[in-house]
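Chemist: all I have is the shape, not the residue letters:
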């Protein structure tokens, strides 16, 4: 089901296809042919700066689709970011994906309220705790640092930090343009 995402009054961002520059149009075609198969709303906005959009797209394709972490870890992390920044659209979009991956209602509620959440899988729990600590406390105590390196490894920690950074950037972008939460009932 395609969801129509409107622009907020007074905050337009869409570039009509006929008004796109060649670099913008080429990037859109590559994104549509890539792993996402669609043009994310944040990328529609970033197209206003084609050079930035190119770099952001490469980064997003890596941390969002090629980094070797589970989809559940990605969605848990994105919900931690969305809750921390209060990004309504980001929360709306990724809460649905988290449910599809079997993240239960209690865990989703804890994430939304920025309360400690528990996950049975030690890799998921560690990734969650790293994201929560970096955002909520802006500190990584020695025990969690050692556990993250032991359970996740340095490469996965780098990927996780990259995912946190990407979705922080997405949250800021969506909030700057006040991208409204779509009315999916309509």
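Modeler: Sure thing, it's come through. This is a predicted model, so every value here is computed, not measured. Numbers count the residues shown, from 1 in each chain.

Chemist: alpha carbons only for contacts and neighbour counts from here, please
Modeler: Will do.

Chemist: ok, residues contacting stretch 120-134?
Modeler: For stretch 120-134, the surrounding residues in contact (C-alpha atoms under 8 Å, 6 or more residues apart in numbering) are 72-73, 76-77, 80-81, 118-119, 139-140, 144, 147-148, 151-152, 160-161, 164.

Chemist: hold the first one in mind and look at this next one:
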């Protein structure tokens, strides 16, 4: 373990305030598709990492909360995009967490498997465009020629494009934090190799 799990008794004031914003906000008050808090009171996944640096963790968690709970992305499109990032970055924790959220918002097992292996498609042209746009951000570094920009703007609108760009950047940041600090999915939840 590169960073220790911090229990509430080990937290300073800024860390306690951040923990309360995470657990007392929409993440902690809504349906729990994966554990946010362990039995000892420490936080799971990226939230445990955020507690180590509350000056950065607080705005980071606020951005994540805005993406998940305040953006105009519908739940399926949001989870498609998050799982696309999890697959592109190899983030075991984000795949573990958001496969569960994805099922809750209506993604099928076949869709989840296709998101994991990069073969996702959808009969819904907006979902397909959102997935393709997210893949483009990874595969092509985000650069769009004028024709591609016009096609995505027509299919998604610039507001959705902006939301997806921010989502991809946020979840890419989380994936990197989780990778560097070696935070994976809980062992009992990892698929057999």
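Modeler: Thanks, I have the structure now. All figures in this text were calculated on a predicted structure; none of them were measured in a lab.

Chemist: what's the TM-score for these two chains?
Modeler: TM-score of the superposed chains, computed with TM-score structural alignment, normalised by the length of the first structure, equals 0.84; 175 aligned residues with a C-alpha RMSD of 1.9 Å.

Chemist: coming back round to it: I'd like to know which of the contacts of stretch 120-134 of the first structure are buried.
Modeler: Applying 16 or more other C-alpha atoms under 10 Å to those, the neighbour count classes 72-73, 76-77, 80-81, 118, 140, 148, 152, 160-161, 164 as buried.

Chemist: quick one: contacts for whichever residue in the second structure pairs up with residue 47 of the first structure?
Modeler: With TM-score structural alignment defining the correspondence, residue 47 of the first structure maps onto residue 51 in the second structure. Taking C-alpha under 8 Å, 6+ apart, we find residue 51 of the second structure in contact with 6, 15, 18, 19, 57.

Chemist: and with 7 Å instead?
Modeler: 15, 18, 19, 57 (C-alpha atoms under 7 Å, 6 or more residues apart in numbering).

Chemist: separation between the alignment partner in the first structure of the second one and residue 59 of the first structure?
Modeler: It stands for residue 18 of the second structure. Counting by TM-score structural alignment, residue 18 of the second structure lines up with residue 27 in the first structure. As judged by C-alpha to C-alpha, to the nearest Å, residue 27 of the first structure and residue 59 of the first structure stand 14 Å apart.

Chemist: what's the end-to-end length of stretch 45-52 of the first structure?
Modeler: With C-alpha to C-alpha as the measure, the first residue of stretch 45-52 of the first structure is 11 Å from its last.

Chemist: which bit of the second structure covers the lengthiest helix in the first structure?
Modeler: For the first structure, the helix with the greatest residue count under DSSP state H is helix 154-176. Mapped onto the second structure using TM-score structural alignment, helix 154-176 of the first structure covers residues 158-180.

Chemist: ok, now stretch 88-100 of the first structure?
Modeler: If you align by TM-score structural alignment, stretch 88-100 of the first structure falls on residues 92-104 of the second structure.

Chemist: now the helices for the first structure?
Modeler: 22-33, 41-46, 50-61, 71-85, 88-100, 105-112, 122-132, 142-151, 154-176.

Chemist: now the second one on the second structure. Mean distance?
Modeler: Yep, that's helix 41-46 of the first structure we're talking about. For helix 41-46 of the first structure, the mean deviation from the second structure after alignment is 1.4 Å (mean C-alpha distance after the TM-score superposition for the first structure).

Chemist: how far off centre is that helix?
Modeler: 13 Å (C-alpha atoms, centre = their mean, to the nearest Å).

Chemist: for that helix, name the packing helices and strands.
Modeler: helix 50-61, helix 154-176 (3 or more C-alpha pairs under 7 Å, 6 or more residues apart in numbering; DSSP states H and E).

Chemist: and of these, who's closest to residue 33 of the first structure?
Modeler: For those, proximity to residue 33 of the first structure was assessed by C-alpha to C-alpha; helix 50-61 is nearest, at 12.0 Å.
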